[in-house]
Every structure is written in C-alpha cells, then in structure tokens.
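no sequence on this one, just coordinates:
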C-alpha cells in the first residue's frame, strides 16, 4: 500500500507540472519534478497509456483529452446544483418538507444539495452523504434510469444489504421496482435508509436525455398520508422536469 501511495504521489507531481506548462519534454519533466529519470519515464508512460497525457510527434507531452471529459463532468455537476437550488427552494416552500438532490458517483448516490424544512421533526440528511444506488428513493431513481445494460450489470454484481427495516434485499423485487419506476416516472421508498421515513423521487435529465440526478422530498412517515403522497409526487415530478428543461432536456432527447 505504501508503495502504491508513492506511485500516486509521483504521478500527481508530474500532472501538476502541466498546470503551468502546456507542453513538456521528458527531460523537462525530470528537471521540474526532480524525480529520477527512470521513475519519471515509467510514470509518464503509464499516464500516457491511461489517457492522462498525450505525446506529440516532436516527443513533447501535454494533458490528454481525458481531462476534458473529467472537466465536463465536474462542470455539469456544478451546473446542476446551481440550476436546481432555486427550484428546490420553491418546492420546499410549497410542500414544507426537506428537498434533496443527488448525483451518481460510481456505485453510489451522492447528496450534493439539500433544502431543509422548518418542521421541528424532520429527516436529517447532510450534503456529502452517500448511499447505495439500490436503496432510498433519491438513489434508486438514478439506478432506474441508467442504461439497461449498465443497470443490469450493477444489480447482478451488487450485494443488497439491509440498511433500514424495509430495504429491498431481493434482486427480483428490485428489478420489479426499477421497471415500475420507469413506467411511473418516480419512485417511493419507505424506511429504506432511515426507519419510519418516506422519500419520493423523480429523475432529472441532461440535454442528451441521460439521467443527471435525482430530486426528492423526504420526511417522517407520520406526515406522509396517502393524499399528501399524491400531491408530493406530482410536485416532485413537475420540479424535476423544470430542472431538466433548464439543463437543455426536451422530450425529443429521450
């Protein structure tokens, strides 16, 4: 592990050089990084093979297109949070329940924004929290709208562990719920991440019609009556659609 960490550090030392220099030769990388030439050569070779660096015909290196892809992902996520926040505040004012925004981060959902309610009894969820994609409405709505092959692969490789008293731990049941969520355009969870709570989530799409995140309202089960759930579901779906439109989504993208 210690050796692996040293390798990562050396790689980052090299990559950081390109923050000030658009192109560098191997000799320049060795001089500026103060790494042994053999180590620098090995690191540069690995970074080039992985797409982090690219080499031109003159033998000079520059940052690879992979960084452009990462930059676009970061930009999209930041834009989503910025665009969604006023809509989330408006939704909270209408329903007086906590509103959450999640994005996918690998096999997890990451909570990137939350607008809280002034109810004395409320569900506590902090920004930065992570949850498995299979459980909780705001996580599972992302899973429901992932590409079919990717979604199936996730379900097959994932162990469905119980977190709340009603966490779905059956893969066949999960597949049914995911299918129904796509038909309905929303999903509801009861006591899946936190006991005695309810969450209702709808998908947010980007300009390409791909799932960009999940929007949910959540709170104690005692306040989520049948009539209120119908109202909240409609409000969440409408708000998620408005955010999607801001991201450039149209029905023709689907």
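Thanks, I have the structure now. Here the structure is a predicted model, which is why all the values come from computation and not from measurement. Numbering: from 1, shown residues only.

alpha carbons only for contacts and neighbour counts from here, please
Fine.

ok, the spatially most central residue of the chain - contacts?
By C-alpha atoms, centre = their mean, the chain has its centre lying nearest to residue 104, at 2.1 Å. For residue 104, the contact set (C-alpha atoms under 8 Å, 6 or more residues apart in numbering) comprises 110, 139, 142, 212, 213.

again, but for residue 200
137-138, 186-189, 216-218, 229, 232-233, 236.

just say helix, strand or coil for it.
strand (DSSP: H, G, I helix; E, B strand; the rest coil).

and it, how far from residue 184?
From residue 200 across to residue 184, the span is 12 Å (C-alpha to C-alpha, to the nearest Å).

ok, residue 171 next?
For residue 171, the distance to residue 184 - C-alpha to C-alpha - is 20 Å.

more neighbours: these two, which one.
residue 171 (15 against 10; other C-alpha atoms under 10 Å).

the nearest residue to that one once chain neighbours are set aside - how many residues pack around it?
Nearest residue to residue 171, sequence neighbours excluded (C-alpha to C-alpha, 6 or more residues apart in numbering): residue 155, at 6.9 Å. Residue 155 sits with 17 neighbouring residues when counted by other C-alpha under 10 Å.

hang on, residue 155 in a strand?
No: counting by three-state DSSP, residue 155 falls outside a strand, being helix.

now the helices for the stretch 151-254 of the chain?
According to DSSP state H, counting those that start in this stretch, the stretch 151-254 of the chain carries its helices in the segments 171-184, 226-246.

quick one, which of those helices is nearest to residue 43?
In terms of C-alpha to C-alpha, the element of the helices of the stretch 151-254 of the chain nearest to residue 43 is helix 226-246, at 41.2 Å.

who are the packing partners of the closest one?
On a contact count with 3 or more C-alpha pairs under 8 Å, 6 or more residues apart in numbering; DSSP states H and E, helix 226-246 meets helix 65-95, strand 197-205, strand 211-220.

got another, please set it beside the one above:
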C-alpha cells in the first residue's frame, strides 16, 4: 500500500510539470506499461489525472480544485515561520522574511537571536527597495510589469558609500541576482550590517517573497556570509516545496546534428 501511495504521489508531480505519455510514466518507475496503466486509471477515476486529446496524461480538474482549497487554508507567514526560526538557530544570525504588498515589499516576520544584530526594521514595515537583500532577491525573479510598478516608487537615495543610487545600477544588480540565484546588501543602508537573501517560490513557480540573513559586518562580512548560502538555499527550497513549488526539470542536451 505504501509503495502504491508513493507512486501515486510521484506520478502526480511528474504529470504536473507537463503532460506525459504512458511510456514516460512506466520508465519513471521501471515497470511494464500495464502496471503503470493500472495506477493511472485509478487516478483518472478519482479525477486527479486526465487523458488529453493526444493520449498524454496530465493533472485532472479535481486536483486543481483540491489545490485551490488547500491554498485557502494556510497563511504564508504561518508556513514560513518555523523554518526561519530553525534557520536563525542554525546560523546564529538575524533572519527576515518579506513579501510583496501592493507597490512595496513588507517585512512579515523577523527572528533576532540575543547575540545577533538588532535591526531597525519592523514587522509590517516596508523594505527599502534599492538596498534590501530581500527586495533584490524578489525583484530579480518577477515579471517586468511587477518590477516596474515597485521600482516606480524607489527614490534611490544615498545612505552609504555602497548604496546603488541609480535605477540603471540597480537593474544591473538584478541581472546578477537572477543569474546566481541569490542577492546581497553590502552595507547599502547601514554601514554596520550586510546580508544575503534568496527568493521563496510558490506553487505556480512565481517568486512569493524573500528571506535574508543579516549580520554585523565586523563579525561576518560578505565573505563569511557566503559560507551560509547552502543553509539559506536549503531553507528556501524546503519552504518552496512546502508551498507546492517543483524545481524545473533539467534541460536535455540538444541532439548532435552530425
């Protein structure tokens, strides 16, 4: 029974990425097509899988309805909170979580260990768009219309010598963030602190917010903070998966034309 349930979960995730042929499903498990077909037919009967006009298997409409109901039953902060508590305990630094709200990014949770830096940010307060690591982590991965709306309210005021004071410089930083998958604040708002940040993804594959680790520069500069990247990215991946995100499938190498 446990194996059957496990296989059902696998095929639902497999088919949610794109419709699959029965051959692909049987190859996923390494079983004969008739074995794969029996489970697929059970899922079809339950409305969780459907067969399209090309004979491929994709997610069913009942699954979409169940997903919508599930999304209504949780609050994003409630899901994220225990993970950032654990992250803060592991790294011994301040951890913040911010999400978009209208034309701003808002801090909705913050964990400050006694020995860590005490930030002047507050839950419910706006992130400073052109300096905050969380805003860079989020804005680097959103549609241009969303980015345009939020950046329209940024004043690019200079706070320190490392502040990005022009939109051009900021957008160049976002290109870098999008390429490497994480962001940083190199003392751009306050000279005494720096941070690293990474996006959190939702069930649709869209950026849902950003999580940062902030430290006092004299104790942990960016070089030291980079050593915490695997822990930060591990946390954001766990949260994203809990929100229904699936990592993109690896692309297959192009066929050799020769």
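It's in. Please read these numbers as outputs of a predicted model, since none were measured by experiment.

how do the contacts of residue 104 of the first structure look in the second structure, which are kept?
Among the contacts of residue 104 of the first structure, the ones still in contact in the second structure (both residues aligned by TM-score structural alignment, their matches' C-alpha atoms under 8 Å) are 110, 212, 213.

next, find the distance separating the second one from residue 254 of the first structure.
Meaning residue 212 of the first structure. Applying C-alpha to C-alpha to residue 212 of the first structure and residue 254 of the first structure gives a distance of 13 Å.

of the two, who's got more company?
The neighbour comparison of residue 212 of the first structure against residue 254 (other C-alpha under 10 Å) goes to residue 212, with 22 against 10.

ok, now which ones touch the aligned partner of the more buried one in the second structure?
Applying TM-score structural alignment, one finds that residue 212 of the first structure aligns to residue 208 in the second structure. Listed by C-alpha under 8 Å, 6+ apart, the contact partners of residue 208 of the second structure are 99, 100, 138, 199, 200, 201, 202.

residue 150 of the second structure now?
Residue 150 of the second structure touches 103, 104, 129, counting by C-alpha under 8 Å, 6+ apart.

re earlier: pick the most deeply packed of the helices and strands packed on helix 226-246 of the first structure.
The highest average neighbour count among these, using mean count of other C-alpha atoms under 10 Å, belongs to strand 197-205 at a mean of 28.

burial measure for the nearest residue to residue 206 of the second structure once chain neighbours are set aside, as a count.
Spatially, and ignoring its direct neighbours in sequence, residue 206 of the second structure is nearest to residue 142 (7.1 Å; C-alpha to C-alpha, 6+ apart). Residues near residue 142 of the second structure, counting by other C-alpha under 10 Å, number 15.

so where does the alignment partner in the first structure of residue 142 of the second structure fall, helix or strand?
Aligned counterpart of residue 142 of the second structure in the first structure: residue 146 (TM-score structural alignment). Assigned by DSSP states H and E, residue 146 of the first structure belongs to no helix or strand.

ok, residue 146 of the first structure touching residue 209?
No: shown here, residue 146 of the first structure and residue 209 do not form a contact pair, counting by C-alpha atoms under 8 Å, at 10.8 Å.

ok, the residue nearest to residue 171 of the first structure to residue 144 of the first structure distance?
Residue 155 of the first structure is 11 Å from residue 144 of the first structure, by C-alpha to C-alpha.

what of residue 43 of the first structure?
Distance check for residue 43 of the first structure against residue 144 of the first structure: by C-alpha to C-alpha, it reads 39 Å.

when these two are compared, which one has more neighbours?
Remark: of residue 43 of the first structure and residue 144, residue 144 carries more neighbours, 26 against 19, as counted by other C-alpha under 10 Å.

now the more buried one: how far from residue 77 of the first structure?
19 Å.

in a helix, that's where residue 104 of the first structure is, yeah?
No: under three-state DSSP, residue 104 of the first structure sits outside any helix and is assigned strand.

what is the equivalent residue in the second structure for it?
Checking TM-score structural alignment: residue 104 of the first structure goes with residue 100.

likewise residue 47 of the first structure?
Aligned by TM-score structural alignment, residue 47 of the first structure pairs with nothing in the second structure.

you'd agree residue 47 of the first structure is in a helix?
Yes: according to three-state DSSP, residue 47 of the first structure belongs to a helix.

let me see the contact set for it.
Shown in contact with residue 47 of the first structure (C-alpha under 8 Å, 6+ apart): 11, 53.

I'd like the distance between the closest residue to residue 254 of the first structure other than its chain neighbours and residue 119 of the first structure.
Closest residue to residue 254 of the first structure apart from its sequence neighbours, by C-alpha to C-alpha, 6+ apart: residue 209 at 5.1 Å. For residue 209 of the first structure, the distance to residue 119 of the first structure equals 35 Å [C-alpha to C-alpha].

next: residue 67 of the first structure.
Noted for residue 67 of the first structure: a distance of 43 Å to residue 119 of the first structure, by C-alpha to C-alpha.

then residue 127 of the first structure?
For residue 127 of the first structure, the distance to residue 119 of the first structure - C-alpha to C-alpha - is 19 Å.

between these two, which is the more surrounded one?
Using other C-alpha under 10 Å, the more surrounded residue of residue 127 of the first structure and residue 119 is residue 127, with 14 against 11.

secondary structure element for the counterpart of the more buried one in the second structure, which one?
Using TM-score structural alignment as the criterion, residue 127 of the first structure maps onto residue 123 of the second structure. Assessed by DSSP H and E, residue 123 of the second structure sits outside every helix and strand.
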